[in-house]
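K.L.:
This is a predicted model, with the sequence first.
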Amino acid sequence: MQLGVPGWITWMADLVPRQIRGRYFSQRNRFAGGFAIGVSLLGGIVLDFFREKDSAYDGYLVLFLLACTAGLAAFFFLGKQPEPPQADPQPLPPLSTYLSRPFQNKNYRRILAFYLALLFPVGISAPYFSAHLIKVLEWDFRLVAATSIGTSIVSLIVEPIWGKLVDRHGHRPVLILCTIGITHLPIYYAFGPYDLYWPFFANALLAGAFWPGLNLAMFGLLLETTPQEGKAGFLAVQATLNGFMNFLASGLGGILALWLASVHFEWNGLLFNNYQILFFLSAMLRVPSLLLLLRISEPTATRTYVLVRRAFIPLDRTISFGRHILAIPKGKASHIKENKNFSDSFAGQISTGSVISPDRQAEQDQTRSSDPDQ
């Protein structure tokens, strides 16, 4: 499947105008996510049906056959997509030059370093989230599918939001926000009590909120930063390194899971096993990727704090909350400070008697009117 990724991404760069890429791909992912909700629910029902008949392997076989059928249908529709006319192909440079050219681009090297540093900890723990729910917590497949459905529902809601933010503010600030958001996600599994459901569903909902933004911004950043000439080579190098990193991370994760299989202990009233150690390790190893992300340059992008403040403007218009929680404008802040100083000064004069309060003034006026000598 990875063989077709560079060609498909290059094709999408030609088909989709730069100005609407964020919104277009967010809508595309939104439709795909909506379909995934129904498919996840159907898959859970099918697996539970065959599991009750002690033939779980037959259930997996049915799902794999359905997946192959869907893949053939996708191939058919892909062939119906019209393609814009292409210029005359240029002769390819030597293979060594073709493969080394991406590494001569400083900013592209930084993008690769960030994404590979993020893929490694993600790949270590990714295969074991469902295994922890099914084998350790003994959840049924319907409940496991419910977490995926929750993730998909949140993705449907936030995809258009991330698309608009990418188009308006650039890819880098969205990547920073979403990387911060996904860094702590494995902690919910690492320290989630076995008898509670909410930490695992909270993980699913937050994953649905932040992963779509990260994937969308990363995809757009690759299209934006790679040159038009030789774009396929840049993307091929990136896809190759991604595949190698996923292979390395999943292999290391499997070795660690087997090596720690006998580890079971209790700490502070919580039970821990080998999977949870991997989850904690994954969360800690995601932090350095954020530091590498800060080194990426995108001249047309706004600063992250600007994106955050402007993202609160629609909320401020509806419930008058957004901008006030972030900052008070300078003029308003000085006005509030002057009012506060005046109030403190006025209260001090009342306490010393230099200024008479309204209640005391009314009392003195009433005394004067009742005294005949005055």
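P.N.:
In hand now; what should we look at?
K.L.:
Could you use CA atoms for every contact and neighbour count after this?
P.N.:
Fine.
K.L.:
ok, then the element right after the biggest helix by length in the chain?
P.N.:
Across the chain, the helix with the greatest residue count (assigned by DSSP state H) is helix 21-52. Later in the chain than helix 21-52, the nearest helix or strand by DSSP states H and E is helix 56-79.
K.L.:
Check which residues of that following helix are buried.
P.N.:
Gly59, Leu63 (16 or more other Cα atoms under 10 Å).
K.L.:
other SSEs contacting that helix?
P.N.:
Packing partners of helix 56-79 (3 or more Cα pairs under 8 Å, 6 or more residues apart in numbering; DSSP states H and E): helix 21-52.
K.L.:
From the chain's centroid, how far away is the helix it packs on?
P.N.:
Relative to the chain's own centre, helix 21-52 is displaced by 18 Å; criterion: Cα atoms, centre = their mean, to the nearest Å.
K.L.:
for Glu266, helix, strand, or coil?
P.N.:
When classified by DSSP: H, G, I helix; E, B strand; the rest coil, Glu266 comes out as strand.
K.L.:
show me the contacts for the residue nearest the centre of the chain.
P.N.:
Nearest to the geometric centre of the chain sits Phe210, at 1.8 Å (Cα atoms, centre = their mean). Counting by Cα atoms under 8 Å, 6 or more residues apart in numbering, Phe210 touches Cys178, Thr179, Gly181, Ile182.
K.L.:
coming back round to it: elements contacting the longest helix of the chain?
P.N.:
Against helix 21-52 (3+ Cα pairs under 8 Å, 6+ apart) you get helix 56-79, helix 141-169, helix 198-225.
K.L.:
Just give the number of residues close to Leu118.
P.N.:
23 (other Cα atoms under 10 Å).
K.L.:
That one and Arg286 touch, don't they?
P.N.:
Yes. Here Leu118 reaches Arg286: they are 5.8 Å apart, a contact under Cα atoms under 8 Å.
K.L.:
closest one to Ile296 among the helices and strands packed on helix 21-52?
P.N.:
Of all the helices and strands packed on helix 21-52, it is helix 198-225 that lies closest to Ile296, at 10.3 Å by Cα to Cα.
K.L.:
also this one, for the comparison:
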Amino acid sequence: MFTTRNSLNTIELEKSLRNITIDGYMSQIMVVLSTGPFLIAFALLLGANNFLIGLIVAIPSLLQVLKIFSIQLVEKKRKRRAITIFSLILYRLSILSIALIPFLFSIKFGLIFLIIFLIIQSVFASIGHTAWASWMHDTIPINQLGAFYSRRMTLSSLVSLFASLLAALFIDYFVLNKLKQQIYGYSVLFFIAFLFGMISIYFISNISEPQMIKPEVEIKFLRTISQPFKDKNYRKLLIFLGVWSFAINLATPFFTVYMLKKLEFTITLVIILTIINQLTIVIFLRIWGRLIDNFSNKSVLNLCCPLYIICIFAWTFTTLPGIYLLTIPLLVIIHVFMGISMSGILLATQNISLKLAPKGKGNPYLAVASALTSLALGISPIIGGIFADYFEASELSWTLNWASPNGSLSFQTLNLQGFDFYFLFAFFIGLISLSLLVKVNEIGEVNRKVIIHELILGMKKTFSGLSFITGIERMAISPKSIIYHPTKSKHKKKGIKSLKNKIK
């Protein structure tokens, strides 16, 4: 069952890519039902305060640091499929344990066991994802990474959108009918997430595994994990990813808390806004995927990162100081542009970590990148949670006053309270991270004008007729187009080179 192959032939590669794609559907449903708004709302029902919310959000990221130590296990056993399957099964059993909390424990102890089960879940997720990343690094053709991952993420996101909306309506049924058993509704969601997670294991087990490339010289563990830091360019990438991750996760995890507590939105309205965001991500994944393959990851990041931090800053204008006429329209606009930018960021950060890692040494490079990014992602929400109560009692406002003989007029242009300070702080740290991105070198980098031009062309193609729907159907039926048609890609690159010369 866990045999490896020297190399994968065309049939094995096609079958593996299909199973990777289907696993994306199943695992994405599992994730969307057991994390994000549903997990935060579940924790709030158990009585979690701002600090505990920050801790709950931080646990999965902080324990991703274990990926560094997982390298040793992967390098020693060299059976990535076996390690992945074993670890991810235990990950899914932890989700089942969380589903049983309301049935086994009181609210007082429920929160404690929620944290314990999340820690266990995150430990095995860290081990499993380390083996998975190395496995995929050697399985998916390097020149198709952008296109393949954009297709996989597109289809997975579409499936998860429907699942999340149905789940939100299911939870709000308990709320609208004032049922005291609302917390049991979340248990049902987590149990369904567990079932889809186990289905994904079946497809993962049917993915072929190429043999790991053996290093010419046996390298000790500490020397192995130090390799990425000795690579000057990769070290610059690690610094950027760390600062960027800290900036966005200082604010992003609290968007849901902000809407549920301060704006007092229903879980359905929160999920609808999330769906708007995810739909935008789905639409633009294909566009960014093509641009990454034709140009570079850094070129896409140069456009997407500034747009995302502007969206974080825009959250400070959603209340003046409470809900007002433009609150919901502004939130819709913010979620749309966050989706546009995040789709490019997700693909580009994942692919640039793969691309800049030397062939055959992907395991330590990817593990260190993931671990440092996760450390930054974990520290920031804890810092946010610690100071939440202090800032919640603070306020900074800016009011314009007009006085004349006929009367006076006051207009409040800015009002910062509570989480608004985090959003503003995250915005400024995000600006700092942009200066660090400039120092990273990647082959294929082009001027931002070229990317904007190609982005507009991609948007026109996507939104014209039914081309988007047709593309989704083709992707769902067969991944063959990911492997074949090398001639087309060559023509595209020639056309793009001429475009670059014209713009220059």
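P.N.:
It's in. Model, not experiment: these values are computed from the prediction.
K.L.:
What's the TM-score once they're superposed?
P.N.:
The TM-score (TM-score structural alignment, normalised by the length of the first structure) is 0.80; 320 aligned residues with a Cα RMSD of 2.3 Å.
K.L.:
What distance do you get for the corresponding residue of the second structure for the residue nearest to the centre of the first structure to Met212 of the second structure?
P.N.:
Mapped onto the second structure by TM-score structural alignment, Phe210 of the first structure lines up with Ser341. Going from Ser341 of the second structure to Met212 of the second structure by Cα to Cα, to the nearest Å gives 35 Å.
K.L.:
Not counting sequence-adjacent ones, nearest residue to Leu175 of the first structure?
P.N.:
Leu214 (5.3 Å; Cα to Cα, 6 or more residues apart in numbering).
K.L.:
List the contacts of that neighbour.
P.N.:
Contacts of Leu214 of the first structure (Cα under 8 Å, 6+ apart): Val174, Leu175, Cys178, Thr179.
K.L.:
so what's the last one up against?
P.N.:
For Thr179 of the first structure, the set of contacting residues under the criterion of Cα under 8 Å, 6+ apart consists of Phe210, Leu214, Leu290.
K.L.:
Now do the same for Val446 of the second structure: its match in the first structure.
P.N.:
Match for Val446 of the second structure (TM-score structural alignment): Thr302.
K.L.:
Name the SS class of its match, please.
P.N.:
Going by three-state DSSP: Thr302 of the first structure is coil.
K.L.:
roughly how far apart are it and Ile161 of the first structure?
P.N.:
16 Å.
K.L.:
Check whether Pro85 of the first structure sits in a helix, strand or coil.
P.N.:
Taking three-state DSSP, the label given to Pro85 of the first structure is coil.
K.L.:
burial of it, as a residue count?
P.N.:
6.
K.L.:
try the one 4 residues further on
P.N.:
Pro89 of the first structure has 6 neighbouring residues, counting by other Cα under 10 Å.
K.L.:
next one: the one 5 residues further on
P.N.:
The criterion is other Cα under 10 Å. On that basis, Pro94 of the first structure has 8 neighbouring residues.
K.L.:
Equivalent analysis for Leu331 of the second structure, please.
P.N.:
With other Cα under 10 Å as criterion, Leu331 of the second structure counts 16.
K.L.:
contacting residues around it?
P.N.:
Leu273, Trp315, Thr318.
K.L.:
Provide the aligned range in the second structure for stretch 159-173 of the first structure.
P.N.:
Under TM-score structural alignment, the match for stretch 159-173 of the first structure is residues 285-299.
K.L.:
Would you quantify the distance from Ala41 of the second structure to Ile271 of the second structure?
P.N.:
Taken as Cα to Cα, the span from Ala41 of the second structure to Ile271 of the second structure is 12 Å.
K.L.:
Also Ile140 of the second structure?
P.N.:
33 Å.
K.L.:
tilt between the host helix or strand of Gly458 of the second structure and helix 267-294?
P.N.:
In this assignment (DSSP H and E), Gly458 of the second structure forms part of helix 448-463. Helix 448-463 of the second structure runs at 120 degrees relative to helix 267-294, counting by axes from the mean of the first three to the mean of the last three Cα atoms, to 10 degrees.
K.L.:
how far out from the middle of the chain is helix 448-463 of the second structure?
P.N.:
The answer for helix 448-463 of the second structure is 23 Å, by Cα atoms, centre = their mean.
K.L.:
Show me what it is packed against.
P.N.:
Contacting helix 448-463 of the second structure under the criterion 3+ Cα pairs under 8 Å, 6+ apart are the following elements: helix 267-294, helix 297-314, helix 486-503.
K.L.:
Could you pull out the buried residues of that helix?
P.N.:
Val450, Ile451, Glu454, Leu455, Gly458, Thr462.
K.L.:
of Ile140 and Ile271 of the second structure, who's got more company?
P.N.:
The neighbour comparison of Ile140 of the second structure against Ile271 (other Cα under 10 Å) goes to Ile271, with 24 against 19.
K.L.:
check contacts around the more buried one.
P.N.:
When contacts are counted by Cα under 8 Å, 6+ apart, Ile271 of the second structure touches Pro37, Ser164, Leu165, Ala168.
K.L.:
what does it align to in the first structure?
P.N.:
So Ile271 of the second structure corresponds to Ala145, using TM-score structural alignment.
K.L.:
likewise Ala193 of the second structure?
P.N.:
Match for Ala193 of the second structure (TM-score structural alignment): Ala67.
K.L.:
quick one: that match from Ala204 of the first structure, how far?
P.N.:
24 Å.
K.L.:
on that earlier part again, what's in contact with the match of stretch 159-173 of the first structure?
P.N.:
143-147, 149-151, 153-154, 300, 343-344, 347-349, 351-352, 437, 440, 442-448, 451, 454-455, 458-459, 492-493, 496.
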